[in-house]
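Undergrad: what would the 3D arrangement of this be:
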Amino acid sequence: MPEVCPPVDDREPAISFKPVKPRAFIPHDPEVWFAALETQFIARNVRTQRSKYVYAVEAIPGERMCAIRDIILKPPEKGAYDVLKAVIRQFYIPSNGQRLRQLLARHPIGDMKRSRHLARLRSLAGPVNTYSDIVKEHWIESWPLQVQPTVTARLEDS
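TA: Here you go, the predicted model:
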């Protein structure tokens, strides 16, 4: 005689609680951190600005809280999470100019000819920043100090 197994109830329980476990805060890339956090919010059905704010603040280490002190001490009544996100982005994400300077600083002239170095800097800067003042300043700084004023004057004349 075949063995009879009891029926299996494969339905999920009516209430299923999965706690939000935010990853450690990533100060050098808060965009990725927020994306990971928001994925958890979706998976755990966290919808209110206030709840999102609370989870986000809980995940920020104490030594990083000083940077966002004001919003922690006095959170806004409306849109608390969005405001927190904006404040963190403003503090931790460098401006385009700062990013461009950091990128160009990693590429010294070395043995390259000056014209080739300028072409390389423009290439690294991308189409939006090709002729930016930051690229020009970085290129001029690659010249010897005694020549820099002359190069600057020549560029201003042209």
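
Undergrad: please make it C-alpha for all contacts and neighbour counts, starting now.
TA: Noted.

Undergrad: just give the nearest non-adjacent residue to Val151, would you?
TA: Distances taken as Cα to Cα, 6 or more residues apart in numbering place Ile140 nearest to Val151, at 7.1 Å, with adjacent residues excluded.

Undergrad: again with Leu37
TA: Spatial nearest neighbour of Leu37, excluding adjacent residues (Cα to Cα, 6+ apart): Pro22 at 5.9 Å.

Undergrad: again, but for Val83
TA: Val83's closest residue in space is Pro76 (Cα to Cα, 6+ apart), at 7.7 Å.

Undergrad: and the one you found, which of the three is it?
TA: Classification of Pro76 using DSSP: H, G, I helix; E, B strand; the rest coil returns coil.

Undergrad: give me the residues contacting stretch 30-39.
TA: Pro22, Arg23, Phe25, Ile26, Ala56, Lys85, Ile88, Arg89, Tyr92, Ile93 (Cα atoms under 8 Å, 6 or more residues apart in numbering).

Undergrad: apply 10 Å and report the result again.
TA: Residues outside stretch 30-39 that contact it (Cα atoms under 10 Å, 6 or more residues apart in numbering) are 20-27, 40-41, 43-47, 52, 55-56, 59, 85, 88-89, 91-93.

Undergrad: please provide the structure for the following sequence as well, for comparison with the first:
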Amino acid sequence: MEDGAQLASEAQQNAEIARVAVKIPPFWRADPALWFKQIESQFVIAGVTQDSTKFHTVVAAMESSVLSKISDIIINTPTSNVYSILKERLISSFSDSEEKRLRRLFSNVEGGDKKPTEILNEMRTLSQGKVSEELLKQLWMQRLPLQVKAILSVSEDNLDKLSVMADKICDTTDVTEMNAYTTQPTLDMQSLEKRIEEL
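TA: So this is what the prediction gives:
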């Protein structure tokens, strides 16, 4: 009987240690779904499986501006699936709508100092499988430096291989040349329109 009580006590202590071991990073408003993936990996490592433990661990780490979005769940805590309810609410409250994501995909993904593979990853995240690989390839190619686009246009490789190839080309090409992104003509057009207005 004593051994059973000791085992139960040790199990409880281990559970407490596991809870302490989970360190929740600051809430990532830009991508709450990815933030949840990160903390769920920590739950797995720490051996946290209880729904209520996950819920309270997340709530305890939240800043007040985020808590205000889920105050009804905290004040009137559901009796079951509380972690899933919390997760769904936070993702729906902070994630961009599908329309906004697609608008960003088509117009606002900038090349800048990002590697071609980073640009592709960002575009894939925004598309969430709603855009065909062929269209994604065209959109991605538009954001590459002119020299890289010219080299890749003759390749029949898939998008992942093309992005790796583009990284290698960028690594071996002069940085000043890489600044000639295909967005440049748009900037020149704006400059031209401004001059016309001044005239």
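
Undergrad: quick TM-score on the pair, please.
TA: Between these two chains, after superposing, the TM-score reads 0.56 (TM-score structural alignment, normalised by the length of the first structure); 101 aligned residues with a Cα RMSD of 2.5 Å.

Undergrad: pick out the residue nearest the middle of the second structure.
TA: Centroid-nearest residue in the second structure, with Cα atoms, centre = their mean: Asp31, separated by 4.7 Å.

Undergrad: what's that one aligned with over in the first structure?
TA: Per TM-score structural alignment, the equivalent position to Asp31 of the second structure in the first structure is Asp29.

Undergrad: just Glu40 of the second structure next, same as before
TA: In the first structure, Glu40 of the second structure lands on Glu38 (TM-score structural alignment).

Undergrad: test my guess that Lys136 of the first structure contacts Thr152.
TA: Yes - taking Cα atoms under 10 Å as the definition, Lys136 of the first structure is a contact partner of Thr152 at 9.3 Å.

Undergrad: tell me the helix or strand right after the longest helix anywhere in the first structure.
TA: The single longest helix within the first structure, with elements called by DSSP state H, is helix 114-129. Going down the chain from helix 114-129 of the first structure, the next helix or strand is helix 133-141, by DSSP states H and E.

Undergrad: what residues in the second structure pair up with that next one?
TA: Going by TM-score structural alignment: helix 133-141 of the first structure matches no residues.

Undergrad: ok, stretch 66-79 of the first structure next?
TA: Under TM-score structural alignment, the match for stretch 66-79 of the first structure is residues 68-81.

Undergrad: and that stretch, end to end?
TA: End-to-end span of stretch 68-81 of the second structure (Cα to Cα, to the nearest Å): 20 Å.

Undergrad: enumerate the positions of that stretch that are buried.
TA: Of the residues in stretch 68-81 of the second structure, those buried under the neighbour-count criterion (16 or more other Cα atoms under 10 Å) are Ile70.

Undergrad: show me the contact partners of it.
TA: In contact with stretch 68-81 of the second structure (Cα under 10 Å, 6+ apart) are residues 51-52, 55-56, 59, 62, 64, 67, 82-83, 85-86, 89-90, 93-94.

Undergrad: can you select the buried ones from those in ChimeraX?
TA: One line in ChimeraX is enough to select the buried ones among the contacts of stretch 68-81 of the second structure; burial here means 16+ other Cα under 10 Å:
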select :52,55,59,62,67,82,83,86,90,94
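
Undergrad: distance of Thr57 of the second structure from Arg103 of the second structure?
TA: 35 Å.
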